[in-house]
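J.: After the sequence you'll find the predicted model.
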Amino acid sequence: YLLEFRTTQCKNLPVDWIKINNTKTFSRYRTPFIEKKLKEKDLYNEKLLLECNLAYKDFLNHFTDDYENFKNVINKLSILDCLLSLSTVAAQPGYVKPIYTEENIIEVREGRNPITEVNKTTYVPNDILLNNENKCMIITGPNMGGKSNYVRQVALIGSYVPAEYAKLGLFDGIYTRMGAQDNIMSMFKSLNGQSTFMVELQETSNIMKYATPKSLIILDEFGRGTSTYDGIALAYSTLSYLLENINATTLFITHFTAIGSLENKFPQCHNYYMNYVEDKE
């Protein structure tokens, strides 16, 4: 709301006009009328802001009265959204309805990891069989060979499974230790001064404390956060404890070949290796 004049013209302007700013060539003014109206505008803006705040507080008070109703509606809508998403996925080709049983078993034929599959043009499916005779899988193999993807495809969400066949037991708990990069809470703990190794030990300790024979345990390269010899000792003793004292269904990924000797000590434990094809080009 400024009136702009060349500097050479300013000497003829009314004396009650208010100079706001100027440059070498131009000067800018407001008339008393404009100045008065701007002050009125600022006053009305303050009144408007005050009324808006009062209206918003009144809205919040009304919202608070019906908070539980809104909360229930949002929860129901979120469940409906999840069910619709699961039904959409279930209708896609390559998904099968799992058979659920009270047995301690995970049997999946030609299983796939749905997240990885979306990002790859080709995907090599894998079988998995965990039961009372094969209750612990020690999985080794090269880096980027698919070990972590393999243990993630245990398909326990309770919906259709990306596989040709799936038979799943009911577990009382699922306990995983997949690395700090896969766990937001682990990342926060690391930022708060706890080392990756300390977080790894704490989370594994909780698994050993709360898991039962009816639980599913997944440990991915436990012991990698410290030196090689210490890591081997920790991984060996931890898996030995799980097999001897808890005997839960367990998937244990490791690069420590010494862990494989536990197969000779525990009949329910077996070694598995992620195979690969070498491209000489």
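T.: The structure has been received and is ready for your questions.

J.: okay, CA-based contacts and neighbour counts for the rest of this
T.: Will do.

J.: Identify each buried residue in the helix or strand where C82 lies, please.
T.: According to DSSP states H and E, C82 maps onto helix 67-90. For helix 67-90, the neighbour count (16 or more other Cα atoms under 10 Å) marks V89, A90 as buried.

J.: Quick one: name whatever helix or strand follows that helix.
T.: Moving toward the C-terminus from helix 67-90, the next helix or strand (DSSP H and E) is strand 99-101.

J.: elements contacting that next one?
T.: Contact here means 3 or more Cα pairs under 8 Å, 6 or more residues apart in numbering; DSSP states H and E; on that basis strand 99-101 packs against strand 165-169.

J.: immediately after the strand it packs on, which helix or strand?
T.: Following strand 165-169 in sequence, per DSSP H and E, is strand 173-177.

J.: Remind me what that following strand packs against, helices and strands.
T.: Using 3+ Cα pairs under 8 Å, 6+ apart, strand 173-177 sits against helix 196-210, strand 215-220.

J.: take the one below as the second:
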Amino acid sequence: MSDTVIGIIGGSGLYDISGLEGAEWVQVDTPWGAPSDQFFTGTLDGVKMVFLPRHGRGHVHTPSSVPYRANIDAMKRLGVTDLFSLSATGSFREEMAPGDFVIVDQFIDRTFAREKSFFGPGCVAHVSVAHPTCPRLSDAAETAAKAQGITVHRGGTYLAMEGPQFSTLAESKMYREQWGADVIGMTNMPEAKLAREAELCYASIAMVTDYDSWHPDHGEVDVTKIIQTLMGNADKGRGLVARLPGLLGAERAPCPHGCDRALEFAILTQPDNRDPEMVRKLDAVAGRML
């Protein structure tokens, strides 16, 4: 058994969490550069919590400029064991309405301008992301959402687009009708892939703000309406987060799904051939194996 440390990455509109004891903002340096912001740390119901506003306080990072590798590396350095992502999304499904939450279990990655791995020349690794989220954490997120009175949908495919523009109508219809995506956002990739490489259990909670551009009765994305829904979703998200420590508990057993052992057979470069500089940069992410 080990201590549970819950990490929260808050998306658009969610820049802090309330109720933490001993709360403080702390700076974390990483070999991958500066994270999005300082980390808000403290304890809640006896469980250590670590919160990061993905876009930075004041929303200074675009989806493409978010320093995803630094964010995940810093979470690992702070001892996080279980990472929850909350993010604003559009919906491709009538029943997944603005104000609803979706517990995502699959992704389609359409991003192209981001570094997607901690590994590279000098230390090559291939992890499986066939099932990119942790069912144990998804169970906790669903339970917390229902207890908070949130309309929540369990299971959904998140289409990650590069942005920062929203979809064209043609793209929106293709993602919905041909590709079978359920929600669309700009930030969960490569975040989920990096969390897996860092052997972190990861759950994605999509907070629906709009119907993208496919819906015949809603037309194109209306940013004013999105912001109104965003603020309501952020309040719901804070309530959901506050329930997680009580559900996960202060002591943590190994993940039954193996998320915390994802690198067990993933690193292919032989020890004698590993680049020492790469190994140094991987000290937090892959230190268990290296």
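T.: Everything's here; your move. This one's a predicted model, so the numbers in the text were calculated from it and none came from an experiment.

J.: Need the TM-score from the superposition.
T.: With the length set by TM-score structural alignment, normalised by the length of the first structure, the two chains reach a TM-score of 0.25; 103 aligned residues with a Cα RMSD of 4.9 Å.

J.: I'd say G185 of the second structure and L86 touch.
T.: No - G185 of the second structure is beyond contact range of L86, at 11.0 Å (criterion: Cα atoms under 8 Å).

J.: Which residue of these two possesses the greater neighbour count?
T.: L86 (28 against 24; other Cα atoms under 10 Å).

J.: Ends of stretch 158-172 of the second structure, what's the gap?
T.: 13 Å (Cα to Cα, to the nearest Å).

J.: Quick check: I205 of the second structure is in a strand.
T.: Yes - according to DSSP: H, G, I helix; E, B strand; the rest coil, I205 of the second structure belongs to a strand.

J.: wait, doesn't it sit right on F101?
T.: Yes - between I205 of the second structure and F101 there is a contact under Cα under 8 Å: 6.6 Å.

J.: tell me which strands and helices the helix holding C82 of the first structure is in contact with?
T.: For helix 67-90 of the first structure, not one helix or strand is in contact under the criterion 3+ Cα pairs under 8 Å, 6+ apart.

J.: So Q106 of the second structure sits against S138, correct?
T.: No - Q106 of the second structure lies out of contact with S138 (Cα under 8 Å); the separation is 11.9 Å.

J.: Those two: which is more packed in?
T.: Legend: neighbour count by other Cα under 10 Å for Q106 of the second structure and S138, higher for S138 (22 against 19).

J.: In contact with that one, which residues?
T.: I103, A203, S204 (Cα atoms under 8 Å, 6 or more residues apart in numbering).

J.: Run through the neighbouring helices and strands of the one helix or strand the first one maps to.
T.: Just to be clear, that refers to I103 of the second structure. Element membership for I103 of the second structure (DSSP H and E) is strand 101-104. For strand 101-104 of the second structure, the packing partners by 3+ Cα pairs under 8 Å, 6+ apart come out as helix 135-147, strand 152-154, strand 201-210.

J.: and the angle from the first one to strand 201-210?
T.: This means helix 135-147 of the second structure. Going by axes from the mean of the first three to the mean of the last three Cα atoms, to 10 degrees, helix 135-147 of the second structure is angled at 40 degrees with respect to strand 201-210.

J.: list the buried ones in helix 135-147 of the second structure?
T.: P135, R136, L137, S138, A140, A141, E142, T143, A144, A145.

J.: Out of those residues, flag the one nearest to G237 of the second structure.
T.: Nearest to G237 of the second structure out of these is A145 (Cα to Cα; 8.3 Å).

J.: The closest one against R154, yeah?
T.: No - using Cα under 8 Å, A145 of the second structure is not in contact with R154; the gap is 10.5 Å.

J.: I'd guessed I184 of the second structure sits against S87; true?
T.: No - under the criterion of Cα under 8 Å, I184 of the second structure makes no contact with S87, lying 10.1 Å away.

J.: could the buried residues of helix 135-147 of the second structure go into CSV alongside distance to K193 of the second structure?
T.: Compiled in CSV, these are given as follows (distance: Cα to Cα, whole Å):
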residue, distance to K193 of the second structure
P135, 16
R136, 18
L137, 16
S138, 16
A140, 21
A141, 19
E142, 22
T143, 25
A144, 24
A145, 24
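
J.: re the thing from before, quick one: which of the helices and strands packed on strand 101-104 of the second structure is nearest K173 of the second structure?
T.: So among these, strand 201-210 is nearest, using Cα to Cα, at 14.6 Å.

J.: and after that closest one, which helix or strand comes next?
T.: Heading C-terminal from strand 201-210 of the second structure (DSSP H and E), you reach helix 223-248.

J.: What helices and strands are in contact with that following helix?
T.: helix 135-147, strand 201-210.

J.: what's the single longest helix in the first structure?
T.: For the first structure, the helix with the greatest residue count under DSSP state H is helix 32-65.

J.: Now do the buried residues in that helix.
T.: In helix 32-65 of the first structure, counting by 16+ other Cα under 10 Å, buried: E35.

J.: and it with helix 67-90, angle?
T.: Going by the same axes, to 10 degrees, helix 32-65 of the first structure makes 80 degrees with helix 67-90.

J.: so who does the nearest residue to V151 of the first structure once chain neighbours are set aside touch?
T.: Nearest non-adjacent residue to V151 of the first structure, counting by Cα to Cα, 6 or more residues apart in numbering: L251, 6.7 Å away. Contacts for L251 of the first structure (Cα under 8 Å, 6+ apart) come out as C136, M137, I138, I139, V151, I217, I218, L219.

J.: Locate L251 of the first structure within the secondary structure: which element?
T.: Going by DSSP H and E, L251 of the first structure is in strand 249-253.

J.: Check the gap between the residue lying closest to E251 of the second structure once chain neighbours are set aside and L86 of the second structure for me.
T.: Closest residue to E251 of the second structure apart from its sequence neighbours, by Cα to Cα, 6+ apart: D3 at 4.8 Å. D3 of the second structure sits 23 Å away from L86 of the second structure, taking Cα to Cα as the criterion.

J.: any idea of the angle the host helix or strand of L52 of the second structure forms with helix 223-248?
T.: If you go by DSSP H and E, L52 of the second structure is part of strand 47-53. Strand 47-53 of the second structure and helix 223-248 are oriented at 160 degrees to each other (the same axes, to 10 degrees).

J.: May I see the buried residues of strand 47-53 of the second structure?
T.: Result for strand 47-53 of the second structure [16+ other Cα under 10 Å]: buried residues V47, K48, M49, V50, F51, L52, P53.

J.: Skip ahead from that strand and say which helix or strand is next.
T.: helix 68-77.

J.: Tell me the helix or strand right after that next one.
T.: strand 82-91.

J.: other SSEs contacting that next one?
T.: strand 5-10, strand 183-185, strand 201-210.
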